[in-house]
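K.L.:
The amino acid sequence is not available; the structure is as follows:
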């Protein structure tokens, strides 16, 4: 994959690509905005997954029974992953044409409104079949917002960051995702800890959704105070913006879009099995106490955050490719061993299995922000990066939790581990094909990648 590359002079006021990050104190403000905004967005997105595992089968699908209700609940959870690529195209279009900041404000508003309405939703016992239908509609809105969120949050950091530290500064969006997992499970943990099971099912599950209102207000205040990125502003002034970024991305870099999606699959596959499905598996199949499982899910959120930082720092030193290759290689082996280990059924084993899964995911995820930013041209970077990320989320984040229960019931945990390992193997192959990206400047006409 070889294209011509044009070097340009950094815009006035933009970070010097070769300078150390310490000389750019404004990066702390940008990184904080990226981190907090993503925490809020993916807290909203993530609490639905926890609720889908713990309470939605009884609240919205009581007539189906426990097993079928769980499958239906995760199906509504998975709908958002189908919506995410459309959200990346929609918000990516405006992010590439009007600016990263405006698009990110819109994604946060949409996510916040949809999440608060979920918390207000009448149950199936009150309005019948209308309840799950409305839940699906709101989940689609969450998916659209999530599809537009990640790329914009990453670009906010990467397009401000000095070249030599781009991996570190670009990881704050993913770091926020780990924080969101911890916060979402902490909210449910506290709710279940101070409520009886009946009270939690009756109305306690609504508290985490309604609490999103305060978080959204904080997030909007932060994002309104951040300037547009210098890379986007220079591109808009000098060459103009793309009329249809989606078509331009597929005209110039169609293969890179697909390979990038394959590369980031490993993080999604492990994150949504570890952070979502294992909550259901631990409580329903292993019959572990709910508070213990949620506590381990919080530890998992901390583990993925630690992995993200480590993966990002290593990617600045050794390159994006080799960090992802190493994490994906370990993930293939771990995926095959995970469920046989968990089926021992002890708390100690679960306390190892879930956090280790999330830590490996974090290492693979750490370089992704820089990797996706570096791979695509500014004119359609928001759209292309977001679409790659969202396609991976749909295939590797939405599908495995949906099929896990039926595959494990029919063929056993090792069979599902083989499927999980297959996702990790796809990432390993794709990143080897794409090659290294850390040598690229973000201000260039086209992308050059060498395997």
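P.N.:
Right, received. Where do you want to start? Keep in mind that this is a model prediction, so the values were computed, not measured.

K.L.:
Could you use CA atoms for every contact and neighbour count after this?
P.N.:
Fine.

K.L.:
quick one: residue 43 and residue 184 touch, right?
P.N.:
Yes - assessed by Cα atoms under 8 Å, residue 43 is found in contact with residue 184 at 5.6 Å.

K.L.:
can you tell me which residue is nearest the centre of this protein?
P.N.:
residue 177 (6.2 Å; Cα atoms, centre = their mean).

K.L.:
another one to put next to it:
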């Protein structure tokens, strides 16, 4: 009987890991995403008052990017932690730190109350947010991949990405009633704080949800056989440095979300640009696009199990990058229906081909002993590179510029091309079993050493 119970529990664990990844990612990315909305809508006035609206906007969006500065450091530290001590521990730790730091943002005094100390504290808390979130998706997707049965890794892992989109919806939706029903003065004075204070839910939910998932068999096997490296990040670059580089390049596809959601919000709503699209209307755009994304992500995850990861990783960024020109043009024209339509197509559909697939693909590219570190470092270096793009975009195409769609569209396309090329240069992993994925890097290293000896001879 006990064996039957154990077997039944093992069959339930992949679904439980997927659900844990979904809920945890939703809560943690809610925390991270509400900052993006606040940085575009209210932080320029609350924390960065300036005689120049453009300067205030650039400073506010730069604090959004500061969160990505800490992400590579968080990836190195938390990735090492996850590969040395287990996937489960890193998930609880990351969620707790994120929840507390976000709660404190909602309690910060404004520039008018304490002067320059206010933006300094804001930047410090944003750095802590970035450090914490760096370990979330790497740990969650590793947990799912290592629990998932063969042929379903892409589908089950996609739920952690579906959770990130759900968190983004909650973040945007939390501001909609506040910006709609509160007066501008009330929203600026205290209304913006409510979404941050609600993050206390993360602290409670994190302890409950993540305590119910067992550590993965793959990690337990590594620990039992004493194959856990002392310094996973050193072993990662020694064995898989080229893979890290390609994964970072693939991660540049995140420029699509930056262009559509973050810079798009500022371009559409900030008075300095003169588009004058209503903030309450524009807040609905990422909500609708993310609802479409939530529906399609499991479909794209399952599709990647059938046709492979690389086709989706290539086609999604390329097509979205090309259409970014049209999206920015209709935003600048204050054409709300076409803006919504193109946002859904670019961010809700095409980008999600990549987004639904990259987590399983990145996890499969690295062996168990450095899997969390490899994923976290690659993902977060890429996010660091794209995190400052909103402020860079604003500096390159500032308010008053007549070439915003052309300039920003071209930059978006260049990053998308780099991502697609790196995916094309990577090996397909969808049809390989988990133990076969462990063998491929070792076989490649032996082949490279053999070629080197042949050339020397």
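P.N.:
Alright, I've got the coordinates. Fair warning: this is a prediction, and the values are worked out from it, not measured in the lab.

K.L.:
hmm, back to that, which residue in structure 2 aligns with the residue nearest to the centre of structure 1?
P.N.:
Under the alignment (TM-score structural alignment), residue 177 of structure 1 maps onto residue 164 of structure 2.

K.L.:
Now do the contacts for that match.
P.N.:
Going by Cα atoms under 8 Å, 6 or more residues apart in numbering, residue 164 of structure 2 touches 22, 25, 26, 28, 29, 30.

K.L.:
how about the strand or helix carrying it: buried residues?
P.N.:
Element membership for residue 164 of structure 2 (DSSP states H and E) is helix 153-181. Across helix 153-181 of structure 2, burial judged by 16 or more other Cα atoms under 10 Å covers 153-176, 178-179.

K.L.:
Which residues does the very next helix or strand once past that helix contact?
P.N.:
Next helix or strand after helix 153-181 of structure 2 toward the C-terminus (DSSP H and E): helix 184-186. Outside helix 184-186 of structure 2, no residue is within contact range by Cα under 8 Å, 6+ apart.

K.L.:
So which bit of structure 1 is helix 184-186 of structure 2 matched to?
P.N.:
Alignment of helix 184-186 of structure 2 against structure 1: residues 197-199, by TM-score structural alignment.

K.L.:
buried stuff in the lengthiest helix in structure 1?
P.N.:
When structure 1 is parsed with DSSP state H, its longest helix is helix 65-97. Residues of helix 65-97 of structure 1 classed as buried: 69-97 (neighbour count, 16+ other Cα under 10 Å).

K.L.:
residues in structure 2 matched by that helix, start to end?
P.N.:
Under TM-score structural alignment, the match for helix 65-97 of structure 1 in structure 2 covers residues 52-84.

K.L.:
Surely residue 122 of structure 1 touches residue 133?
P.N.:
No - at 11.4 Å, residue 122 of structure 1 does not count as touching residue 133 under the criterion of Cα under 8 Å.

K.L.:
which one of these two has more residues nearby?
P.N.:
residue 122 (18 against 14; other Cα atoms under 10 Å).

K.L.:
show me what contacts the counterpart of that one in structure 2?
P.N.:
Taking TM-score structural alignment, residue 122 of structure 1 has residue 109 as its aligned residue in structure 2. When contacts are counted by Cα under 8 Å, 6+ apart, residue 109 of structure 2 is found next to residue 118.

K.L.:
what kind of secondary structure is residue 109 of structure 2 in?
P.N.:
Three-state call for residue 109 of structure 2 (DSSP: H, G, I helix; E, B strand; the rest coil): coil.
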